[in-house]
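Q: could you work out the structure for the sequence below:
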Amino acid sequence: MFRVRIPGAAFYGSVAACAAVSVAAAFAPVVFAQGAAPAKPAPVDAKRGAQIAQEVCAACHAADGNSLIPANPKLAAQHPEYLAKQLNDFKPAEGEQQAHRPSAIMAGFAAMLSPEDIRNVAAHFASQTLAPAAATDAALAEAGRTIYRVGIAAKGVPACAGCHSPNGAGIPSQYPRLQGQYAEYAEAQLTAFRSGERANSEQMRTIAERLSDREIKAVAQYMSGLR
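A: Predicted coordinates:
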């Protein structure tokens, strides 16, 4: 029996083997490395929010959110999304030096709260019952009624009711509740929007800058008596 040695056969055999491995690898399932899934926020805890309200907020806003001081807003029954946004707006955004809603008082309190704390305290205040209020100047409130319900066409001022609803209840996740709010506080905020001091709503800045002092006072009076 003769054995014939073919030059290069071993080489070609090695190539064939490598090719087979390569083909098999090409069709093997590919597993991609994945980063850890982002942590889900903890469930909202209104009871914990009540504790925070008692410890941090009660002195100015009352534990149930029905402030007894006209310069400090009522927070009871306010939409939680709005409350959370305002607390976050008291803090400078990442990479910025100035908060969109600067406040020497509120900046310190907001800085103490974690994102979880903010959600919890917002849920607490949203669950409280709003104490009704009444306008203190009937004549101004009557003038404010027209602005709130109809707007001022000549100045391009839309009706407040279009966004905040006819009874001032607002629209959850979009526009805040205005009913029963202190007229003094509402007037101060509209004035701050007009001057640019409060810069966390371009929509409100545009509207407020078209209002006179008297018109701001009037609509603030009317809103305070809404229920």
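Q: please count neighbours and contacts with C-alpha atoms only from this point.
A: Fine.
Q: so what's the residue count around Ala111?
A: Look at Ala111: counted by other Cα atoms under 10 Å, it has 13 neighbours.
Q: another one to check against the first:
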Amino acid sequence: MIALLATLSLPACSPQAVPDGRNLGGDPHLGMAIAQAKCAACHGGAGADAAPGVPSLNEQYPEYISKQLAAFAAPRGAPNHRESAVMAPIARALTDRDRGDVAAWYAVNWRKPLKSRNPANVALGEQLFLHGHPQDDLPACAACHRADANGIRPDFPNLASQDPAYIEYELKNWERLRGHRGKLMSIIAPRVKPEWAGPIAEYLAGRASRPVQ
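A: Sure thing, here's the model as predicted:
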């Protein structure tokens, strides 16, 4: 599901400051213009935070972003379809090349660390994330998202320093929003009790995100 605590941070927010030795799957310089026109108002970007309750896409694996954009653009009933009245028209207006460029742009931008909304929940969230809850057949989120919560490229997203309201909402509504037969999270998410979603989200907000490698 949702995983050595990283302290590495990027000294600047522009793609020019980032080494080009990574496979980004697109051109971040082209993606910047698209993102600023179509994405930044909600998702932020270099030097700008995402809106409350909206995920930050910075330092996210580009393959994961491209995959989600394709899912928003997919027709209803398609195996990979994701439902969103906001995202669907935006994603459908992008070409495959556009999606790759936008994903590359966000991948090279620094994700700002966040403060937990409720620090009292962090200890419980840490326990659940790192160790799960065996009594309820809930595996550790870290098994797929790593102990530092930075995920595993390309399919397990970086959850570190992510908006806690967004994480909590996604966990509580996974099956309705994103559930598909055979998907790993569709097996795990229903085992996350509603009262656990907030603590997990609070814990993740305080983890340090690291640049895409």
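Q: what about the longest helix in structure 1?
A: Scanning structure 1 for the helix with the most residues, using DSSP state H, yields helix 9-26.
Q: what about it, distance to the chain center?
A: Between the centre of helix 9-26 of structure 1 and the centre of its chain there are 61 Å (Cα atoms, centre = their mean, to the nearest Å).
Q: stretch 121-140 of structure 2 now?
A: The chain centroid and the centroid of stretch 121-140 of structure 2 are separated by 20 Å under Cα atoms, centre = their mean.
Q: sorry, back to before: who's in contact with the helix or strand following the longest helix of structure 1?
A: Moving toward the C-terminus from helix 9-26 of structure 1, the next helix or strand (DSSP states H and E) is helix 46-52. With Cα atoms under 8 Å, 6 or more residues apart in numbering as the test, helix 46-52 of structure 1 has contacts from Ala63, Asp117, Ile118, Arg119, Asn120, Val121, Ala122, Ala123, His124, Phe125.
Q: if we can go back for a sec, list the buried residues for the longest helix of structure 1?
A: When burial is assessed from 16 or more other Cα atoms under 10 Å, helix 9-26 of structure 1 yields no buried residues.
Q: and that helix, which stretch of structure 2?
A: Alignment of helix 9-26 of structure 1 against structure 2: no match, by TM-score structural alignment.
Q: spatially central, which residue of structure 1 would that be?
A: Central residue of structure 1 (Cα atoms, centre = their mean): Lys85, 2.6 Å from the mean position.
Q: the alignment partner in structure 2 of it and Lys193 of structure 2, how far apart?
A: The equivalent of Lys85 of structure 1 in structure 2 is Lys67 (alignment by TM-score structural alignment). Per Cα to Cα, to the nearest Å, Lys67 of structure 2 is found 28 Å from Lys193 of structure 2.
Q: try His145 of structure 2
A: For His145 of structure 2, the distance to Lys193 of structure 2 (Cα to Cα) stands at 19 Å.
Q: compare these two (neighbour count), which wins?
A: In this view His145 of structure 2 and Lys193 are compared by other Cα under 10 Å, and His145 has more residues nearby, 24 against 13.
Q: what does that one align to in structure 1?
A: Counting by TM-score structural alignment, His145 of structure 2 lines up with His164 in structure 1.
Q: so who does the residue nearest to that match when sequence neighbours are not counted touch?
A: Leaving aside its sequence neighbours, His164 of structure 1 sits nearest to Gly170 (Cα to Cα, 6 or more residues apart in numbering; 3.8 Å). By Cα under 8 Å, 6+ apart, Gly170 of structure 1 lies in contact with Cys163, His164, Pro176, Arg177, Leu178.
Q: cutoff 10 Å now
A: Gln78, His79, Cys160, Ala161, Gly162, Cys163, His164, Pro176, Arg177, Leu178, Gln179 (Cα atoms under 10 Å, 6 or more residues apart in numbering).
Q: and the counterpart of Arg198 of structure 1 in structure 2, how many neighbours?
A: By TM-score structural alignment, Arg198 of structure 1 lines up with Arg178 in structure 2. By the criterion of other Cα under 10 Å, Arg178 of structure 2 has 16 neighbours.
Q: tell me the spacing between Arg178 of structure 2 and Glu170 of structure 2.
A: For Arg178 of structure 2, the distance to Glu170 of structure 2 equals 9 Å [Cα to Cα].
Q: what does Pro139 of structure 2 give?
A: Distance of Pro139 of structure 2 to Glu170 of structure 2, computed by Cα to Cα: 18 Å.
Q: give me the more crowded residue out of the two.
A: Taking neighbours as other Cα under 10 Å, Pro139 of structure 2 and Glu170 compare with Pro139 leading, 20 against 17.
Q: which residues does the nearest residue to the more buried one once chain neighbours are set aside contact?
A: Spatially, and ignoring its direct neighbours in sequence, Pro139 of structure 2 is nearest to Gly132 (4.6 Å; Cα to Cα, 6+ apart). Under the criterion of Cα under 10 Å, 6+ apart, the neighbours of Gly132 of structure 2 are Gly125, Glu126, Leu138, Pro139, Ala140, Cys141, Ala142, Ala143, Val192.
Q: that concludes my questions; thank you for your assistance.
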